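Asker: Starting from these lines, generate the structure:
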Amino acid sequence: MATLFTSPLRIPLNVDERFVRASGPGGQNVNKVATAVELRFDIDNSSLPPDMKARLKALAGRKAMTDGVLMIDSREHRTQSRNREAARERLTDLIQLASIPPKKRTPTKLTKAAKERRLAGKHHHAEIKKRRGRPATDE
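Answerer: The predicted structure is shown next:
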């Protein structure tokens, strides 16, 4: 299996590439040559760990289709090879971002003053509710 080597991560290149005609600069060439690249990466059938797959789908947003396929489109360059490299670079960047596990949130400790303010508010509210009852009769 061919792999794309990146610094800490080896990404398998089980991607489908489709070349289509791009709009934009290029003169007459733009009407004849398919320079735009549509790169498809099947997230569900990849060898990535399940938690990484979930993060990748979340990061991809609208680029991830309902069938679990990530589609990256590149048409900013005039040549097919540069568009192909740009699309592959975007895929590796996304996978590298997905490989970073999110930091666990450590809850902030309540300060003593904040705790006292909260309790004072509760006691004040309780006093108001207590006064709503029937007045005590002096017999």
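
Asker: When you work out contacts or count neighbours from here on, use the C-alpha atoms and nothing else.
Answerer: Fine.

Asker: can you pull the contacts of L59?
Answerer: 94, 98 (Cα atoms under 8 Å, 6 or more residues apart in numbering).

Asker: Following up with a second sequence; could you model it the same way so I can compare the two?
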Amino acid sequence: MLTIAASEYRAQLRNRDAARARLATVVADALRAPAPQRRPTKPSRGAKERRLEAKKRRTDVKRLRRSPYE
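Answerer: Modelled structure (predicted):
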């Protein structure tokens, strides 16, 4: 048994219409197929190397900004 109550409006007829609309969305959501599950993947070797190379470049840039007394 499924009960949907609506008391948003003062008029009973508008509340019935709101409850019917809510029921329609619940049924439509239940009938929709689930989204496909994500298949976990690993980054490629080249992507790992590019990422590490970019980190090294960034480190060098920041190292050049430092004062020589640190």
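
Asker: Show the contacting residues for A98 of the first structure.
Answerer: Taking Cα under 8 Å, 6+ apart, we find A98 of the first structure in contact with 52-53, 55-56, 59.

Asker: mind running it again at 10 Å?
Answerer: 51-60, 92 (Cα atoms under 10 Å, 6 or more residues apart in numbering).

Asker: Now a ChimeraX select for only the buried ones of the residues you listed.
Answerer: Those of those that count as buried under 16 or more other Cα atoms under 10 Å are selected in ChimeraX with:
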select :52,53,55,56,57,60,92
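
Asker: can you map out the helices along the first structure?
Answerer: Here the first structure has its helices, by DSSP state H, at 29-32, 50-60, 80-99, 112-130.

Asker: Go through those and name the closest to R10 of the first structure.
Answerer: helix 80-99 (9.1 Å; Cα to Cα).

Asker: Quick one: average offset of that closest one versus the second structure, please.
Answerer: In this overlay with the second structure, the average offset of helix 80-99 of the first structure from its partner residues is 0.7 Å by mean Cα distance after the TM-score superposition for the first structure.

Asker: residue range for that helix in the second structure?
Answerer: Using TM-score structural alignment, helix 80-99 of the first structure corresponds to residues 12-31 of the second structure.

Asker: Give the buried residues for the matching stretch.
Answerer: 15-16, 18-19, 23.

Asker: Pull the distance from it to the chain's centre.
Answerer: In terms of Cα atoms, centre = their mean, to the nearest Å, the centre of stretch 12-31 of the second structure is found 26 Å from the chain centre.

Asker: that older thread, tell me the one among the buried residues of stretch 12-31 of the second structure nearest to M1 of the second structure.
Answerer: Relative to M1 of the second structure, and with distances defined as Cα to Cα, the nearest of the buried residues of stretch 12-31 of the second structure is L23, at 12.6 Å.

Asker: Show the contacting residues for the closest one.
Answerer: L23 of the second structure makes contacts with 2-5, 17, 29, as judged by Cα under 10 Å, 6+ apart.
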